[in-house]
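In: Sequence and predicted structure below; questions after.
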Amino acid sequence: MTMTSSKDWSAAQYLKFEAERTQPARDLLSRVPLTTPARIIDLGCGPANSTKVLSTRFPQARITGLDSSHDMIAKAKTVLPTSDFHVADLNTWTTDEKVDLFFSNAVFQWLKPDERIAVIKRLLAPQEKGTVFALQVPNNLSEPSHVLMGEAAAAGPWAAKLDGVQREGFQSPQELYDLVKPFAGEVHIFETSYYHSLESHEAVVEWVKGTGLRPFVDPLDEDEKRGFLEEYLRRLRGAYPVSVDGRVLLKYPRLFMVAVK
């Protein structure tokens, strides 16, 4: 979930929508062309929701989960106490082991654009033929949920603090293919848009508090945070209609890549 140095993440906040956040990991794993991998690294394992998916599919594999968040790793160890979890930074972590599958659920969007491919190459290129690198990232910066973060950031007394905090956009499918293909035998890319039925507009705020909203709220003091979230919620109400059952549909596009050495 995260593997770069930052203010610590909240496992409890992230897990408020565990089922919705885990479904993309299942969909990514369904496209991994391996039957009996012996060694798996879960890059950015978060609170072990993706690690559980991996261990259920490949119970014979030795799986290590890595995350930069101490809170996430502490939670992961309680979820899968017999598994191997470590605090690590994706920008510096490496391995000399033979790895069959590198798996990453919603992590690489937090790296700078030039770092993303460098990390993939550093990990995949030295491996033997047949090693798989599978990743999934949100592809939603053009969605109202994220556009409105920037608008709310610029609309209040907190504007100076929040200038430029939005994460950078991910590579396009064409860019990703062209950058990874030189050191991978196969590169498969696909996109999926999920439509999450959430209880209310407030639930949308709770969803993004666990991930995308963090760069906006972390720099603020409590009064600023309260004001910013009120402004953001006001804008969300104007952008997302209420469904016939009173709930709110949150569209959430995601980009997937499965590269085979």
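Out: Yes, it's here.

In: contacts, neighbours, all on C-alpha from now
Out: Fine.

In: ok, which stretches of the stretch 1-150 of the chain are helices?
Out: Assigned by DSSP state H, counting those that start in this stretch, the stretch 1-150 of the chain shows helices spanning 11-14, 18-29, 49-57, 70-79, 113-124, 144-153.

In: what does the second one rub up against?
Out: Read it as helix 18-29. Residues from elsewhere that reach helix 18-29, judged by CA atoms under 8 Å, 6 or more residues apart in numbering: 49-50, 53-54, 105, 134-136, 196, 256, 258.

In: Generate TSV for those residues, with neighbour count and distance to residue 120 as supplementary columns.
Out: Below are these laid out as TSV (neighbours: other CA atoms under 10 Å; distance: CA to CA, whole Å):
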residue	neighbour count	distance to residue 120
49	21	22
50	26	19
53	16	22
54	20	20
105	28	14
134	26	10
135	24	10
136	25	13
196	15	30
256	24	14
258	21	11
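
In: So of those, which two are at opposite extremes in space?
Out: Spanning the widest gap among these are 196 and 258, at 24.3 Å by CA to CA.

In: Dump the contacts of helix 18-29 into a markdown table; add distance to residue 187 as well.
Out: Shown next, in a markdown table, are the contacts of helix 18-29 (distance: CA to CA, whole Å):
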| residue | distance to residue 187 |
| --- | --- |
| 49 | 25 |
| 50 | 22 |
| 53 | 23 |
| 54 | 21 |
| 105 | 17 |
| 134 | 10 |
| 135 | 11 |
| 136 | 13 |
| 196 | 28 |
| 256 | 10 |
| 258 | 6 |
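
In: picking up where we left off before, any chance of JSON lines for the helices of the stretch 1-150 of the chain, columns distance to residue 221?
Out: Formatted as JSON lines, those follow (distance: least, CA to CA, whole Å):
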{"stretch": "helix 11-14", "distance to residue 221": "19"}
{"stretch": "helix 18-29", "distance to residue 221": "28"}
{"stretch": "helix 49-57", "distance to residue 221": "31"}
{"stretch": "helix 70-79", "distance to residue 221": "22"}
{"stretch": "helix 113-124", "distance to residue 221": "29"}
{"stretch": "helix 144-153", "distance to residue 221": "14"}
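
In: Would you confirm that residue 170 contacts residue 140?
Out: No - between residue 170 and residue 140 there is no contact under CA atoms under 8 Å: 9.5 Å.

In: Pasting the second one now:
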Amino acid sequence: MPTWDPTHYLQYADQRGRPFFELVDRVAAVDPRSVVDLGCGPGEQTATLTRRWPQAAVHGIDSSPEMIDSARQHAGPRLRFTVGDLRDFDPATIGDEHAAEHGVDVIISNATLQWVDQHRTVLPGLVAALRPGGWLAFQVPGNQNEPSHTLLHRLGQDPRFAAYCGGIDRRVMPPAATYLSDLSALGCAVDAWETTYLHLLAGEDAVFNWVSGTGARPYLQALPDDLRRDFVADYKELLREAYPVHDYGTVLPFRRIFAVAHKPA
């Protein structure tokens, strides 16, 4: 797993946050008592869940200590943040008696599962962690076949960089229909869909600035300083060709895949 820079990640907070709110909006939980955000990042979006569900205890979990350190500025009486791995999530470990005894009412996971090896294998455990009638909602990026990622992967195979980057897994996400099938097989009622956002970015090398905060981090962190400079220079040039600058900015098409599962009561 890469290390994370909350400040860099939040550079595009408004545009990165839109899928989170559209995901949460499709969760029809009424007065849940326990809500968990797996992969909560810097916590700004997690904090909004206390307003969405004013009776709930909300717990944010992220594997990045840097992200949790940033998130804790938002902590309060009903909002806690903890370093943890979603693969090991257990309602009994979050200090919520209701969740420990009955299961979690709502689990949210926004743009996180794509970082987990064989991520579909964790879905049964997440559904099992819900109480009867509970909700699981997640979103993953589906843009791995866009130039931002195909060029990154191709450059990583270059002989200059392959010793450091050649083994990085692209982790192409399946279509929404696959998650619908997986979650339906677990007995859930499922709402699954895909959306392509056209993010309008400002500034020089805007697509690089976006991707270097997320998908490119494993590549950039794998390289020693001297090779990283060459890699960044080449990657920026490729991105400029793939994403031309217009008078109104640079357009970054970004496909995202959503699934909301309702566990039977």
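Out: Noted; the coordinates are in hand. All values reported here derive from a predicted model rather than from experimental measurement.

In: Could you get me the TM-score between them?
Out: Once superposed, chain against chain, the TM-score is 0.91 (TM-score structural alignment, normalised by the length of structure 1); 253 aligned residues with a CA RMSD of 1.6 Å.

In: about what we covered before: to residue 96 of structure 1, which of the helices of the stretch 1-150 of structure 1 lies closest?
Out: helix 113-124 (9.2 Å).

In: Give the buried residues for the closest one.
Out: Under the neighbour-count criterion of 16 or more other CA atoms under 10 Å, helix 113-124 of structure 1 has 116-117, 119-121, 123-124 buried.

In: And residue 143 of structure 2, what's its match in structure 1?
Out: The equivalent of residue 143 of structure 2 in structure 1 is residue 140 (alignment by TM-score structural alignment).

In: Residue 254 is in contact with its match, correct?
Out: Yes - assessed by CA under 8 Å, residue 140 of structure 1 is found in contact with residue 254 at 7.1 Å.

In: And the strands in the stretch 51-200 of structure 2, which stretches?
Out: Ranges of strands in the stretch 51-200 of structure 2, per DSSP state E, counting those that start in this stretch, are 57-62, 79-83, 104-110, 130-141, 189-201.

In: Could you export these as a markdown table, including distance to residue 207 of structure 2?
Out: Shown next, in a markdown table, are those (distance: least, CA to CA, whole Å):
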| stretch | distance to residue 207 of structure 2 |
| --- | --- |
| strand 57-62 | 25 |
| strand 79-83 | 30 |
| strand 104-110 | 21 |
| strand 130-141 | 15 |
| strand 189-201 | 7 |
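
In: Chain neighbours aside, what residue packs nearest to residue 148 of structure 2?
Out: residue 239 (6.8 Å; CA to CA, 6 or more residues apart in numbering).

In: so what corresponds to that neighbour in structure 1?
Out: Checking TM-score structural alignment: residue 239 of structure 2 goes with residue 236.

In: what helix or strand is its match on?
Out: Of the helices and strands defined by DSSP states H and E, residue 236 of structure 1 is found in helix 222-239.

In: tell me what that helix is packed against?
Out: On a contact count with 3 or more CA pairs under 8 Å, 6 or more residues apart in numbering; DSSP states H and E, helix 222-239 of structure 1 meets helix 144-153, helix 201-209.

In: at 10 Å what do you get?
Out: helix 144-153, helix 201-209, helix 214-217 (3 or more CA pairs under 10 Å, 6 or more residues apart in numbering; DSSP states H and E).

In: Out of the ones you listed, which is closest to residue 68 of structure 1?
Out: Closest approach to residue 68 of structure 1 among those is made by helix 214-217 (15.3 Å; CA to CA).

In: Average offset of that closest one relative to structure 2?
Out: After superposition onto structure 2, helix 214-217 of structure 1 sits on average 1.0 Å from its aligned residues (mean CA distance after the TM-score superposition for structure 1).

In: so that helix aligns onto which residues of structure 2?
Out: Using TM-score structural alignment, helix 214-217 of structure 1 corresponds to residues 217-220 of structure 2.

In: what's near enough to touch residue 214 of structure 2?
Out: When contacts are counted by CA atoms under 10 Å, 6 or more residues apart in numbering, residue 214 of structure 2 touches 2, 4-5, 8-9, 111.

In: and in structure 1, which of the residues you listed remain?
Out: Of those, the ones still in contact in structure 1 (both residues aligned by TM-score structural alignment, their matches' CA atoms under 10 Å) are 4-5, 8-9, 111.

In: Let me have the residues you listed in JSON lines, adding distance to residue 15 of structure 2 as columns.
Out: What follows is those, written out as JSON lines (distance: CA to CA, whole Å):
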{"residue": "4", "distance to residue 15 of structure 2": "18"}
{"residue": "5", "distance to residue 15 of structure 2": "17"}
{"residue": "8", "distance to residue 15 of structure 2": "13"}
{"residue": "9", "distance to residue 15 of structure 2": "11"}
{"residue": "111", "distance to residue 15 of structure 2": "13"}
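
In: From these, keep the buried residues only.
Out: Buried by 16+ other CA under 10 Å: 4-5, 9, 111, out of those.

In: Looking at structure 1, name the residue matched to residue 193 of structure 2.
Out: So residue 193 of structure 2 corresponds to residue 190, using TM-score structural alignment.

In: From residue 258 of structure 1, how far out is that match?
Out: Separation of residue 190 of structure 1 from residue 258 of structure 1 (CA to CA, to the nearest Å): 9 Å.

In: and for these two, which residues touch both?
Out: Contact criterion CA under 10 Å, 6+ apart; residues shared by residue 190 of structure 1 and residue 258: 28, 136.

In: Just the residues contacting the helix holding residue 236 of structure 1, thanks.
Out: 144-146, 148-159, 200-205, 209, 213, 216-220, 248.
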